[in-house]
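> Dropping a prediction and its sequence here:
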Amino acid sequence: MSASFFALLDDIAVLARAAAASIDDVVAGAAKASAKAAGVVIDDAAVSPQYVQGLTPKRELPVVWKITRGSLMNKAIIIVGIMLLSTWAPWIFPWLLLAGGTYLAYEGAEKVWHWIKPSHSGTAGVEQVVERTTTDEKQMVSSAVRTDLVLSIEIMLISLANIEASSWGIRLATLIVVGLLMTVAVYGTVALLIRMDDVGFWLIKKPARWLQSIGTGLVKAMPWVFKGLTVVGALAMLWVGGHILLVNLGEVGFAAPYDLVSSIVGAVSAPGIVTWLLDSSLSAVFGLAWGAVVMLVLALFARLRFKQPAARAS
């Protein structure tokens, strides 16, 4: 009887150690995958605040909550889809990641182009969003959730590609943790950022001079914070997109770009942070070049498309 009892305790201890090891694997995998998806997350956090512009302060947080719920639903559907694909058609992931990397590189290159050659079309979209959100909150939430869907697909694909665990259950648990962390990080940051102005104005009304100074600083700093997020987001998208493209081009049989970058980085004898910066910079340059080519192809396609009716008319 006692032997059976101690044997049961031993089995429980073994299961507990296995569970603890699994939790460690999930946490470690989630941390690594989240770091790799940072570029998309930063860009998501930079883009999202525009969807609450034009709303009254009382509606800002409820709208952010609605978008957050939509984001969680997006990630739930995406996780189910990619886990099924990982079982039945894992060969498709390099191609999906190439498509995702192309999207990131294109978005990043487009932002760089707007920095080089500013145009009124870059601000028109925000003005349209402001007009839309003041008249139709449901339409604005739907637009934000659709944008989140694209970015969430990228986050989950990047995360899955960086999970080293072979267990299906560990990969699933890691994706769930990553999805929750990313959603909280993005929309928690958005909620905090959009209320910083209110905090600043509240501090300005305080009698203490030092509180007024802090409040004034917050109000003046927020436009620069959003500009900084946009810059960091664009650079991060180029770096992450370029790295995804380099790695997955090698996966589908075109390894020359990745081998070239690896040989350049390997030839540099420097501390780890320097080689990491070099590798990231080269990935960003490749992403910028790839995105520029995509922009050129799309521009040529658009020009040919708009010329066709004129040619037929003549």
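Yep, it's here. Numbering: from 1, shown residues only.
> make it CA atoms for all contacts and neighbour counts henceforth
Fine.
> Where do the helices of the stretch 101-250 of the chain begin and end?
In the stretch 101-250 of the chain, the segments counted as helices under DSSP state H, counting those that start in this stretch are 121-135, 137-161, 168-194, 196-204, 209-251.
> now the angle between helix 137-161 and the longest one, please.
For helix 209-251 and helix 137-161, the angle between their directions (axes from the mean of the first three to the mean of the last three Cα atoms, to 10 degrees) works out to 50 degrees.
> helices and strands around helix 209-251, which ones?
If you count contacts as 3 or more Cα pairs under 8 Å, 6 or more residues apart in numbering; DSSP states H and E, helix 209-251 packs onto helix 38-47, helix 93-116, helix 196-204, helix 256-267, helix 272-313.
> now it, how far from the centre of its chain.
Centre-to-centre, helix 209-251 and its host chain are 12 Å apart (Cα atoms, centre = their mean, to the nearest Å).
> and if you look at the fourth one?
Average the C-alpha atoms of helix 196-204, do the same for its chain, and the two points are 29 Å apart (Cα atoms, centre = their mean).
> Could you list the buried residues of it?
196-197, 199-201, 203-204 (16 or more other Cα atoms under 10 Å).
> Next, count neighbours for A191.
20 (other Cα atoms under 10 Å).
> Wait, it touches L61, no?
Yes: applying Cα atoms under 8 Å, one finds A191 in contact with L61, separated by 6.4 Å.
> ok, structure two:
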Amino acid sequence: MSGGLVALLDDVAALARLAATSVDDIGTAAGRASAKAAGVIVDDAAVTPRYVQGLDPKRELTIIWRIAKGSFRNKLVFILPALLLLSEFLPWLLTPLLMVGGAYLCFEGAEKLWEKFGPGHHGPEKPAAAEDGPDEDAVVSGAVRTDFILSAEIMVISLNEVAGEGLLSRAVILAIVAVGITALVYGVVALIVRMDDIGLGLAERESPGAQRIGRALVKGMPKVMVLLATVGVAAMLWVGGHILLVGTHDLGWHGLYDAVHHLEELVAHASPALDGLLAWLTNTAASALLGVLVGAAIVAVMHLIPRRSHA
């Protein structure tokens, strides 16, 4: 009896060690997948603050929370199950679907440029908080749509990083990535948009140093928000263009991707000490240019042609 009990305990211990190893492996894989998608995470954090620019400061956190809930829903309810099913049965469809999303991002970014610099532009863009008050539902809806595309790319990149794992492991890893990245991105966004309040709190303290920092935050945050709004538009064009650039390569159309890669090598060779940075900047500029061209073409189709047809 004692021998059987000892054997049973050995089996339980072995299973516990196996489970611990599996948890460690899943955690490591989730971290690796998240790191691989770091570029898109930065873009997501840059895009989101522009949605609350000009809104009632008292409503900013509420709106960000609503967008964050939409992001959780995008990743866990829609994207995760769809990616798992597609990866099992229709893996070839992932790239075309992602490219459709990339084209949508290019359209959104180019449309913002058209609104700002197009012939119908009549001065600074009115803030979202118009005289009748902000349409929060429209703000949240637009933000969640954009988040869906960025979230899809994050999840696809993460999926590609753990493609060799089993179905259950993939599901757990992607769920961890979805929750962790969403909490990180919208936590940072919430901190950014409330930084002016933090500055006011510091400015009211007795410490001269805290007061200086607080006044600097209060004075500088409006400029930071404008900068982030600009970066957000640029990020949509960059990410959308990069999705299309990589997608054409994955589908077997190598000419454009190879041309950009060749340009990266030429620029990198010009300054070996900064080869990595220069290659990245070259790829980013090429992706953004592609995003502008594709986005402008879609804007023309969506706006100019319908306008002429009604002329």
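On my side now, so go ahead. Quick caveat: nothing in here was measured; it's all calculated off a predicted structure.
> follow-up on the earlier one: want to try TSV for the helices of the stretch 101-250 of the first structure, with distance to V265 of the first structure as columns?
Below are the helices of the stretch 101-250 of the first structure laid out as TSV (distance: least, Cα to Cα, whole Å):
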stretch	distance to V265 of the first structure
helix 121-135	36
helix 137-161	22
helix 168-194	30
helix 196-204	42
helix 209-251	13
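> Tell me which of these lies nearest to V112 of the first structure.
Closest approach to V112 of the first structure among those (Cα to Cα): helix 209-251, 7.5 Å.
> mean shift between the closest one and the second structure?
Taken over the aligned residues, the distance from helix 209-251 of the first structure to the second structure averages 2.1 Å (mean Cα distance after the TM-score superposition for the first structure).
> before we move on, the earlier item: now for the helices of the stretch 101-250 of the first structure, which one comes closest to G101 of the first structure?
Nearest of the helices of the stretch 101-250 of the first structure (Cα to Cα): helix 209-251, 4.2 Å.
> ok so, going back, how about the buried residues of helix 196-204 of the first structure in JSON lines, adding distance to Q50 of the first structure?
As requested, the buried residues of helix 196-204 of the first structure are exported to JSON lines (distance: Cα to Cα, whole Å):
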{"residue": "M196", "distance to Q50 of the first structure": "14"}
{"residue": "D197", "distance to Q50 of the first structure": "14"}
{"residue": "V199", "distance to Q50 of the first structure": "19"}
{"residue": "G200", "distance to Q50 of the first structure": "19"}
{"residue": "F201", "distance to Q50 of the first structure": "20"}
{"residue": "L203", "distance to Q50 of the first structure": "24"}
{"residue": "I204", "distance to Q50 of the first structure": "25"}
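> Show me which of those residues is closest to I163 of the first structure.
M196 (35.8 Å).
> residue in the second structure matching A28 of the first structure?
For A28 of the first structure, the aligned residue in the second structure is R32 (criterion: TM-score structural alignment).
> In contact with its match, which residues?
By Cα atoms under 8 Å, 6 or more residues apart in numbering, R32 of the second structure lies in contact with E161.
> swap in T134 of the first structure?
T134 of the first structure neighbours (Cα under 8 Å, 6+ apart): 54-55.
> Which one of the helices of the stretch 101-250 of the first structure lies nearest to L9 of the first structure?
Closest approach to L9 of the first structure among the helices of the stretch 101-250 of the first structure is made by helix 168-194 (25.1 Å; Cα to Cα).
> So which bits of that closest one are buried?
Buried residues in helix 168-194 of the first structure, counting neighbours by 16+ other Cα under 10 Å, are found at 170-179, 182-183, 186-187, 189-191, 193-194.
> again with stretch 293-307 of the second structure
Neighbour counts over stretch 293-307 of the second structure (16+ other Cα under 10 Å) mark 293-296, 298-300 as buried.
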